[in-house]
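J.: Sequence and predicted structure, then a few things I'm wondering about:
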Amino acid sequence: MNKFRQPRPLLAGFSVYKGLGTSIYSLFAIRIINRFGDFVQLLLVLILTGKLGLSPKDAGLFVSASVIATMVGQMAIGMAADKWGKKPLLVLCQIMVSLSYLLCAISFVIRPNLIPYLILVASPFRGGTAPLTNTMVADFSPQGRLSHSFSLLYLGTNIGVALGPMAASLLYARSLLLLFSFSAVLLLLSTLLLLITVPNKHTEVQIHDDAGKSKAHIPPILWLFFSFSAVYSLTYAQNSFTLPLQFTSLYGELLGANRYATLMMVNAVVVLVCTTLLTAWTHRLGQLVSMALALLLYVAGYLMYAFCSLYTMFLVATCIWTLGEILMATNSNVFLNAYADPRLRSQSNAYLHVFSSLGHSVSPTLGGFVLLVTGYRQLWMLAAGLCFLLGLGYIALNKYLKH
């Protein structure tokens, strides 16, 4: 947001992350470990159907229940953290998920039919980890360096996501016992790192009296921002729903799947290469202007998806909207945590994740309906139109806040 504008830093490359403090670097390492070791969620459908023998219908029910449990956990733990502190609850969440996965490893040998229920038990605690981590980044970030701190956390997320699938596929091929055990051990390792290196910091407003606490509320501007995030997630999720279907239609099942996987690898490479550079180049724009620019990049990328048929152009389009993804991911958390009342910061981060999850959950249904009555070109044009309107919304919000 432009209220927090700063001059363009002279730093370049990874040097933009200098001086963020030990706690931020620890949270960066913890995010890498957690996302790298998120084997279970990554392969959840395959575990339920391929290894445990559930029907697609039953697997779908468990996955849906897991998503609902995750959102419930995000809200409940986010609200609790504002009262009881972030670090203790984050430690509790990670230990509970780790114990659940260890029990899954044991159950695979003794009673495999318990595994889906143990995964379900872990889901609320797993859901609570992301908003708690985001809140702690805001708490520990040096003054005026919030965008750099969240940029580093986003980079950690993508490093873990880039490396995790390779390890997950190897473990899945060998044994579920190994997969669950490695995931649990990595979670315990990151929890140990959290306990040793990150202090239990409380915001100054937590010492206020009860009367002061009763006045804390989430401002209307953030509720509007949450709604924008849901619309953004609805359009973004088409990359994982519509795009593979379109590639199957264009290139056939095998070649289409291979080319889609290559496209997602390009997406990951662009994120890893360009995050630090974009953070430095757009730092002075303000969060809302940066997000409006991000939506214009999505418009360009999605319109190319609508009209191109050459694979090379799909690659170019992916590079374009991935730059928008970077800008959205690194600026939305900064805006939220700068505007949220520190007494409700964890709860606000939880709401952001819940609204985003709602957008993701609606996206396949909406995309499937549009494809049923029209086609891929019309769907991408609709997504581009929504992105354009959303970009205008961010610009209007920016003008409103400047008055």
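T.: On my side now, so go ahead. Numbering: from 1, shown residues only.
J.: rest of the way, CA atoms for contacts and neighbours
T.: Fine.
J.: ok, how many other residues are close to Ile110?
T.: In terms of burial, Ile110 registers 10 neighbours under the definition other Cα atoms under 10 Å.
J.: before we go on, here's another structure to hold up against the first:
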Amino acid sequence: MSGSALAFDFQATTPCAAEVVEAMAPFWSAEWGNPSSRQHRLGLSASAAVKLARRQLAEALEVTPERLVFTSGATEANNLALLGHARALGKAHLISVASEHHAVLDPLKQLQREGFSVTLLPPGPDGLITPEQLEEAITPDTRLVSVMAANNEIGVLQPLEQLGALCQAHGITLHSDGAQAFGTLPLNPDALGVDLLSLSAHKLYGPKGIGALVLREGIAIEPLQWGGGQEAGLRAGTLPTALIVGFAAAARLALEERDERNSRLQRLRDQLWEGLQQRLPGVLLNGALQPRLPHNLNISLPGVNGSRLHRALRPHLACSSGSACSNGAPSHVLQAIGRSRAEAEASLRLSLGRDTTAAEVEQAIAVIHDAVAAAQL
């Protein structure tokens, strides 16, 4: 792919913001200490930087700093939450959604192998589940529910607050993968009734390789790795000071810009959707238009050969046909909401970034129109 291709894949990852790179800079070389080495200035300086970053992230989430466990990203946070909590509880019934990210579905498969029973709720054609669906699926053995805040492919926002209230009423733990939502939506786990919340920095213009699990006080978690007692014994390993500082800087920046950025990106997203509907009359929207992330649009193009479409687009437009982790397989999310395999293959996830312009949106509409013409069956 040439460097001149239009970038419309900001849900896969984001570039580090300049402010984030600047915040991290001292900790790659000059301030190179291990935050667990507190016998000298280098270690103390790193420890203080981690402590400050932890506090800043906690403030963004309206929780106490002690409730944050740093991980390598949301995938590890999901594994720690699901495997760690389920194993601590003992064999039970778990509930999730068929359209979750594989970083939730695959740990649940592992728990099934270990003897847990798992129910996956089918989302409606709008991509959403209802509190009534969850209520019906709960059994006396249900101990853990996992529902993502914002879907990574179709961008729809699940009714977390209602689901959280339901789980609390039944004494069930609620986990949510918040990777796509943090920095875009207000995410206060206590207000939402979320007991375990997974986060990632690289979705909000922070560095790759750092994330966090936010835990409710007193929740039982069995560690997945042992070795040095870091992170209150829940996640051993030397803390990456630079990445943690970058994570906090990215969160601060996202919160400062959030309202203005969201309204601007939603206008551009709507411009993209309206333009595509005008140029491609048969285009289908995947998932509800509301409630949805402001920077997400997911479409299917019936009657178009998916592999030809993506081949035609590749030199001109960076986007995806599903999750960045699906390795080109047809999207399980789109199939879960009722799209055929062919429709799932001829789908585009278009995600806008903080620097996307109206001119780029118009260019993307033209590029997609031309690619569809080239890929018609």
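T.: Everything's here; your move. Since we're looking at a predicted model, the values are computed, not measured.
J.: Superposing both, give me the TM-score.
T.: Taking TM-score structural alignment, normalised by the length of structure 2 as the basis, the two superposed chains have a TM-score of 0.30; 195 aligned residues with a Cα RMSD of 7.2 Å.
J.: neighbouring contacts of stretch 95-106 of structure 1?
T.: Residues lying outside stretch 95-106 of structure 1 but in contact with it, judged by Cα atoms under 8 Å, 6 or more residues apart in numbering, are 112, 114-115, 118-119, 121-123, 125-126, 176-181, 183-185, 187-188, 191.
J.: Any quick PyMOL command for the buried ones out of the residues you listed?
T.: The following PyMOL command selects only the buried members of these, with burial defined by 16 or more other Cα atoms under 10 Å:
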select buried, resi 115+118+119+121+122+123+125+126+176+177+178+179+180+181+183+184+185+187+188+191
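J.: Going along the chain, name the helices of structure 2.
T.: Counting by DSSP state H, structure 2 forms helices over residues 18-24, 41-61, 74-89, 102-113, 131-137, 160-170, 189-192, 241-279, 306-313, 332-336, 341-345, 358-375, given from the N-terminal end onward.
J.: Make a markdown table out of these and add mean neighbour count and distance to Val214 of structure 2.
T.: Below are the helices of structure 2 laid out as a markdown table (neighbours: other Cα atoms under 10 Å; distance: least, Cα to Cα, whole Å):
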| stretch | mean neighbour count | distance to Val214 of structure 2 |
| --- | --- | --- |
| helix 18-24 | 17 | 22 |
| helix 41-61 | 19 | 9 |
| helix 74-89 | 23 | 9 |
| helix 102-113 | 18 | 16 |
| helix 131-137 | 14 | 23 |
| helix 160-170 | 19 | 15 |
| helix 189-192 | 17 | 8 |
| helix 241-279 | 20 | 14 |
| helix 306-313 | 20 | 38 |
| helix 332-336 | 22 | 26 |
| helix 341-345 | 21 | 34 |
| helix 358-375 | 18 | 36 |
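J.: Distance of the nearest residue to Leu334 of structure 2 once chain neighbours are set aside relative to Leu309 of structure 2?
T.: Closest residue to Leu334 of structure 2 apart from its sequence neighbours, by Cα to Cα, 6 or more residues apart in numbering: Ala344 at 5.8 Å. Distance of Ala344 of structure 2 to Leu309 of structure 2, computed by Cα to Cα, to the nearest Å: 12 Å.
J.: Ok, Leu82 of structure 2 next?
T.: Distance of Leu82 of structure 2 to Leu309 of structure 2, given as Cα to Cα: 37 Å.
J.: just Gln133 of structure 2 next, same as before
T.: Separation of Gln133 of structure 2 from Leu309 of structure 2 (Cα to Cα) stands at 36 Å.
J.: try Leu105 of structure 2
T.: In this view, Leu105 of structure 2 and Leu309 of structure 2 are 29 Å apart by Cα to Cα.
J.: swap in Ala248 of structure 2?
T.: Ala248 of structure 2 sits 39 Å away from Leu309 of structure 2, taking Cα to Cα as the criterion.
J.: One more: Glu22 of structure 2?
T.: Remark: distance between Glu22 of structure 2 and Leu309 of structure 2 (Cα to Cα) = 39 Å.
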